[in-house]
Each structure stands twice: as structure tokens, then as C-alpha cells.
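Asker: using only what follows, build the 3D model:
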Amino acid sequence: MTEESIEKEGVRPLYDLNQERAQALKQPWQLYYYAVKGYVITEVEMQAPVDQMLSELLDRLEKAQRLEQAPKEALGKHPHAYARQELRHLDVPRYVENFSRYVYYLLIYLVITYGLFALFQFGYGIYYYGDLNSAWNMPVPISLLGLPLQFLMLATSVFFLFKFIRQSACGHLWQKRHHIMYLLAAILSALAFLVIPFFSLAYHVLIIRIPVFLLALCLVLAAGYHFSSRHLHIDQHIDRLFEDRVRKAKQKAIEQNMDIRLADKLPNKWATLKLKRPLINRSTVKKAKEEQKEDK
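Answerer: Sure thing, here's the model as predicted:
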């Protein structure tokens, strides 16, 4: 939550008071408070119940400081365990990350990088061989280790960037041991994301070579699938089609089972001949008369 949203919610005075009280604490109790707050603001949005919970935590920490009692001993839990416990008691909605929206940007990155690389190889093939067929078959090197490692570094950078943004969104001070490390980890992961392709190709780490035409076909199919699912919603239509088929198959199976059960209950000719279940007996006649009376 930003400062504007804090003011809008009306929790600005309590928030400022908590900040001042936290600054007045000595180091071990202050570090405990910031550890709890750092966990809380990465799990939920800052709001009045959260500020009230942190205010109660400050009350207990100030009392422990006066008694010269260690914060972990006074509260009986590790900071993160204490934060999880309090969040369960508050029952406030948690942050939910939706990384599917970043697939679009990842696809753009792949199309641009490998598309330009394939275009360069295609132009080089025409220039060197003077043949269009040879240009389409020019190899495009891809590292089987470098590409997954590159995506891992990208995910790591985004993760630490989210951590940094959330802690700084509430006016959280640059924490001595953690806050600056999130930003540094995000920057280093982003640099590794940019550098890994050059090293993996320069040192030939698990290289495979794909022809230009095959890579171009894969890129076109991937881009076409993403465009169709994003704008034409073809994947939703396919899902609905399969759901309808499954629903109809289940309904048909239920109806068949009901027919089988009804057939088992009805008397058949063989049972009638054995006089075990005659078609007409006292019970059936009595039941028919009762039904006629009800109809009248």
C-alpha cells in the first residue's frame, strides 16, 4: 500500500506512530519488529487491522525492553512464526501472484531475440552462399543449459524485485541486512539473465543447432497460438467443447445405469413362468387401484 492509499484508509496516524515507536527501540527489539513487519507486508496489504497488530507488538516489545528481556523469549516465537500466527488470527486476504501475464512479455523476448538471430543467419546464408535454400537451412545455435538458466535468472530477478517493492511501498526503511539485499539480488539476477546467452554460446555449452526455417515455424506457431488465445479466445472454446462432451457422456452413462436398474426391478417372462414374480398378482392389482384413487 502506498502513502496515498494509507491516508485514504485513515490509518496514517497509527502508521506514523508505529514508525516513531519502532525507531525508539534498541537494536535487538527493533530488528525483531522489522522482521515481523517485513514478513507481514510481503504477505498482505497494509490496512487498519495490520497496523493495530503491529502496535500491539510494539507494546510487548517496549515492555520486554524495559525488563531487558530478549524479544524471542518475551514473545516465545521466531519473528516469522509470530507473524504467521498473527496473520492467521487477523484473517485478512493475502497477496496472490499471477505470473501468467508475464508469459506475454517472455514470448515477445523469445520472438525478438531468436527472430533477429534467425534473420541474421538467413541474411548471412544469402550473402555467403547466394542460395535461398541454403539460407533457410542455416543453423541457429541454442544452448540447452543456457536457455533454462536464463529463465531461472529472470524469475529470480522478478521475485526479489517484488520483495523490494513491497517492503518499500509502505515507507519501510532500508533495512540493514535484508532490504538492500533484495534490490542487489534483483539487479545481479537481471545482469546474469543478460550475460548467460553470450557465455553459453561462446563456450558451446550443450549447443544444438536448429535450421532457420524450423525456428521460424516454431516462432510463428507460438505467436499465433498466443494471439488466438489472447484475442480470439480459441482455447476457451476448445475447453467448453470438451466440457460439453464430457457432460453428455456422463449424462448418457447415468441414463443407461438408470435403465439397467429399472429393467432389473421389472418382472420378466422367465420369472413369471416360475411363478416367482408374476406380472399380475395381488400387490400389483392393489397398487393399481390405489393409483386410480389418487388420480381421481
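Asker: could you use CA atoms for every contact and neighbour count after this?
Answerer: OK.
Asker: nearest residue to residue 40 other than its sequence neighbours?
Answerer: residue 83 (6.3 Å; CA to CA, 6 or more residues apart in numbering).
Asker: quick one: that neighbour and residue 34 touch, right?
Answerer: No. Using CA atoms under 8 Å, residue 83 makes no contact with residue 34, being 10.8 Å away.
Asker: quick one, what contacts the residue nearest to residue 40?
Answerer: The contact partners of residue 83, by CA atoms under 8 Å, 6 or more residues apart in numbering, come to 36, 37, 39, 40.
Asker: residue 7 versus residue 14, what's the distance?
Answerer: To residue 7, residue 14 is 11 Å away according to CA to CA, to the nearest Å.
Asker: so which of those two has more stuff around it?
Answerer: residue 14 (15 against 12; other CA atoms under 10 Å).
Asker: which residues does residue 53 contact?
Answerer: residue 86.
Asker: so it: helix, strand or coil?
Answerer: helix (DSSP: H, G, I helix; E, B strand; the rest coil).
Asker: next one: residue 210
Answerer: Assignment for residue 210 (three-state DSSP): strand.
Asker: wait, it touches residue 143, no?
Answerer: No. With contact defined as CA under 8 Å, residue 210 does not reach residue 143; the gap is 10.8 Å.
Asker: of those two, give the one with the bigger neighbour count.
Answerer: residue 143 (20 against 16).
Asker: could you also give me the structure for this next sequence, so I can compare it with the first?
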Amino acid sequence: MTQPAPDGLLAAEAAHAHGAAQSVRQIFWRRFVRHRLAFGSLVFLVLLALASAAAPLVEAALDVDGNLVDLFNAKQPPSASHPLGTDDLGRDVLVRLLYGGQVSLAVGLAAALCAAIIGTLLGLLAGYYGGRLDGLLMRFTDGVIAMPILPLLIILAAIDLNKVGLPQALITSESASLYRIVFLVALFGWTTVARLVRGATLSMKTREFVRAAEALGASAPRIMLVHILPNVVSPIIVATTLSIGGIVLLESVLSFLGLGIQPPLPSWGNMLTSAQELIWDAPALAIYPGLLIFATVIAFNFLGDGLQDALDPRALQGEE
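Answerer: Next comes the predicted model:
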């Protein structure tokens, strides 16, 4: 008969496991900080998010209304009351940039998260069950990848919501265009995550701990969610982070074409749309949102590269 392990031995094993987990976290953080572009991008994105969240405070401090039209003060240069000047309708540019940051970042984060959830679910199902289900889901994924996404999104974004049976309260909501962009991008943006998760699941389901869980009678959903998913989360994080920049750019393109976020709700894309006819009279109105879009997309790409390097399991094992 097997004797129970002494309490001291159990405590030592628990401490060793805790120390190993802490060591992995420390190695990850050291590797991430060494990636200076990624760390700088993280700092920039955090500051941008905080500044955007503080838009109402900035609005109150400047004693302005970001949506108030004042044609007598249109296209004013920077001043103490308007640090970045005013637009063609006399609205404060700084406040609208911060509110636009809230919308553009919210679209990027929400759409990327929804796409990651869809892709993770399909990838787990395809990789774990295999066979015909795997073939069907992967051929469907290939079909979505083969579609010309931008023209398709332009067509879908132009559909009149009154003709699709949605509640009138949602259609007339100021945020209706935001919800539509998030839905459309998530509908077609899950393919990369699905393929990555499927490949990682195919590798994981042959591991001993998964075989042991199956032998003990664990259900398929429990095995996928408890045993496989935590071990494939790294590529999901990297792919999701990298996709946010592309989604922000895609939202800006649709808004620039007049099919994305609709005024009076500001976004960097529709601010560019308003500024395109004033490029010679007031070029700053196009430069500010353009620079923010460029910097945000580049920052998310650098952040994704840094996370990919820091979360590389081979690199983590090499530094332990």
C-alpha cells in the first residue's frame, strides 16, 4: 500500500512549482523588456489609452464641448483654450482626437477579441476531433481567407440596417455604426487564430497529460478547455495583438470612405474624411489623426513581435 507523502515533502513540491512558475514569468518579463521597441510600444499604447479615457476631463479642463459647432471659430490655430486648434466646424481638435481614440481603440480591441474567441473555438474543435469535422472547418477557413475582405466589408457596411430586421432602437443608436464594424470585422477576422489554434491543438492532444485525462474519463469539452487551451494561449495572444493594428487601420479606411463610424461619433477615420477637402487650408486637421493611426498600427505590430519573442517556449526553456 502506498504511504502518503509527508507534509514537508508536499510543501517543498508546492514551493518548487510556485518558484518555477515565478521563474517563467520573470524570464518572460526580462525578454519582453529587452525588446525595446515592444516595450516602448506598450508604454505608448497605455498612455494613449489613458489619455483617450481622460477625454471628458480634458474637455472639462478646457471648458469646451467636443460636439458643439461654432462656425465663428472654425479652423483656428493652436491656442491656450484650443491646444491643437479647431476644425472646420469650430470644434476642439484635441478633444475630438481623444474621443476618436476611444472609438478606434474600442473597435480594434473588441473586434480582435471577438475574432479570437471565434477562431479559438473553431481551431479547438478542428484540431481535437480531426477527421471530417477538421476537413470541413479548414476548407471553410480557406474559403474565408480567399475572399477579398475589403470589398466585401464595403458592400456589407453599405447595407441599410432598416432592411435586416434589427430593433429600431439599435438602428437609431449613435453607436450602431460601431457595433456594425465590430461585427463585420469579427465575422471575417478569425481565420489566423483558427489555423494557429488548430495546429497547436493537433500537437497537444498527443501529449501524455491529455491521454491521461482521456483515460480518466474526462469529457471532450473539459479536455479542450482545461488541458489544451491554457497550453495554446501564447499564439492566441500574439495573433490577437498583431490583428488589433490591422483592425484599427481597416476601421479608419471604412470610416474614411463614409461606411464606418458615422458622425457625430468621432473616430480617427472620419476625422480624416472631414479633413480631406481642407488639406491645403488646414493640413493639421489631416496630419493629427493620420499620425495617430500610423503610430497606433506600428505600436501594435511591434508589441506583437515582442510578445512573440518573449512567449517563445524554446527561448523560455533556454533561459531557465
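Asker: just give the TM-score of the two.
Answerer: In this superposition the chains share a TM-score of 0.30, using TM-score structural alignment, normalised by the length of structure 1; 132 aligned residues with a CA RMSD of 5.4 Å.
Asker: touching, residue 192 of structure 1 and residue 153? I think so.
Answerer: Yes. Residue 192 of structure 1 is within contact range of residue 153, at 6.5 Å (criterion: CA under 8 Å).
Asker: the two: which has the busier surroundings?
Answerer: residue 153 (21 against 17).
Asker: in which helix or strand does that one reside?
Answerer: Here residue 153 of structure 1, judged by DSSP states H and E, is contained in helix 146-168.
Asker: same for the helix or strand just after that helix, what does it pack against?
Answerer: Using DSSP H and E, the helix or strand that directly follows helix 146-168 of structure 1 along the chain is helix 179-202. Where contact means 3 or more CA pairs under 8 Å, 6 or more residues apart in numbering; DSSP states H and E, helix 179-202 of structure 1 is packed against strand 139-143, helix 146-168.
Asker: tell me the buried residues in helix 179-202 of structure 1?
Answerer: If you call a residue buried by 16 or more other CA atoms under 10 Å, then helix 179-202 of structure 1 has these buried ones: 179, 182-183, 185-187, 189-190, 192-193, 196-197, 200.
Asker: hmm, who's touching it?
Answerer: By CA under 8 Å, 6+ apart, the list of residues contacting helix 179-202 of structure 1 reads 141-143, 145-147, 149-151, 153-154, 156-161, 163-164, 167, 174, 207.
Asker: still on that earlier bit, and the angle for the helix holding residue 153 of structure 1 with strand 139-143?
Answerer: 50 degrees (axes from the mean of the first three to the mean of the last three CA atoms, to 10 degrees).
Asker: identify the residues contacting helix 146-168 of structure 1?
Answerer: Here helix 146-168 of structure 1 makes contact (CA under 8 Å, 6+ apart) with 1, 38, 41-42, 174, 179-180, 182-183, 185-190, 192-194, 196-197, 200, 205.
Asker: any idea how far it is from the chain center?
Answerer: Computed by CA atoms, centre = their mean, to the nearest Å, the separation of helix 146-168 of structure 1 from the middle of its chain amounts to 14 Å.
Asker: please apply the same query to stretch 180-196 of structure 2.
Answerer: With CA atoms, centre = their mean, you get 11 Å for stretch 180-196 of structure 2.
Asker: quick one: end-to-end distance for that stretch.
Answerer: 26 Å.
Asker: show me where the stretch 151-300 of structure 2 has its helices.
Answerer: 168-171, 176-188, 191-204, 208-215, 220-222, 233-256, 268-275, 284-310 (DSSP state H, counting those that start in this stretch).
Asker: hey, which of the ones you listed is tucked in deepest?
Answerer: Compared across those, helix 268-275 shows the largest average neighbour count, a mean of 24 (mean count of other CA atoms under 10 Å).
Asker: kindly calculate the angle that it makes with helix 284-310.
Answerer: Using the same axes, to 10 degrees: helix 268-275 of structure 2 against helix 284-310 is 160 degrees.
Asker: so which elements touch helix 268-275 of structure 2?
Answerer: When contacts are defined as 3+ CA pairs under 8 Å, 6+ apart, helix 268-275 of structure 2 sits against helix 93-129, helix 233-256, helix 284-310.
Asker: the ones you listed: which one's closest to residue 31 of structure 2?
Answerer: helix 284-310 (5.2 Å; CA to CA).
Asker: and that closest one, what other elements does it pack with?
Answerer: helix 7-34, helix 36-53, helix 93-129, helix 233-256, helix 268-275.
Asker: hmm, who's touching stretch 40-53 of structure 2?
Answerer: The set of residues external to stretch 40-53 of structure 2 that reach it, using CA under 8 Å, 6+ apart, is 98, 99, 100, 101, 102, 105, 296, 299, 300, 302, 303.
Asker: what sits against the first one?
Answerer: It stands for residue 98 of structure 2. 51, 52, 53, 54, 55.
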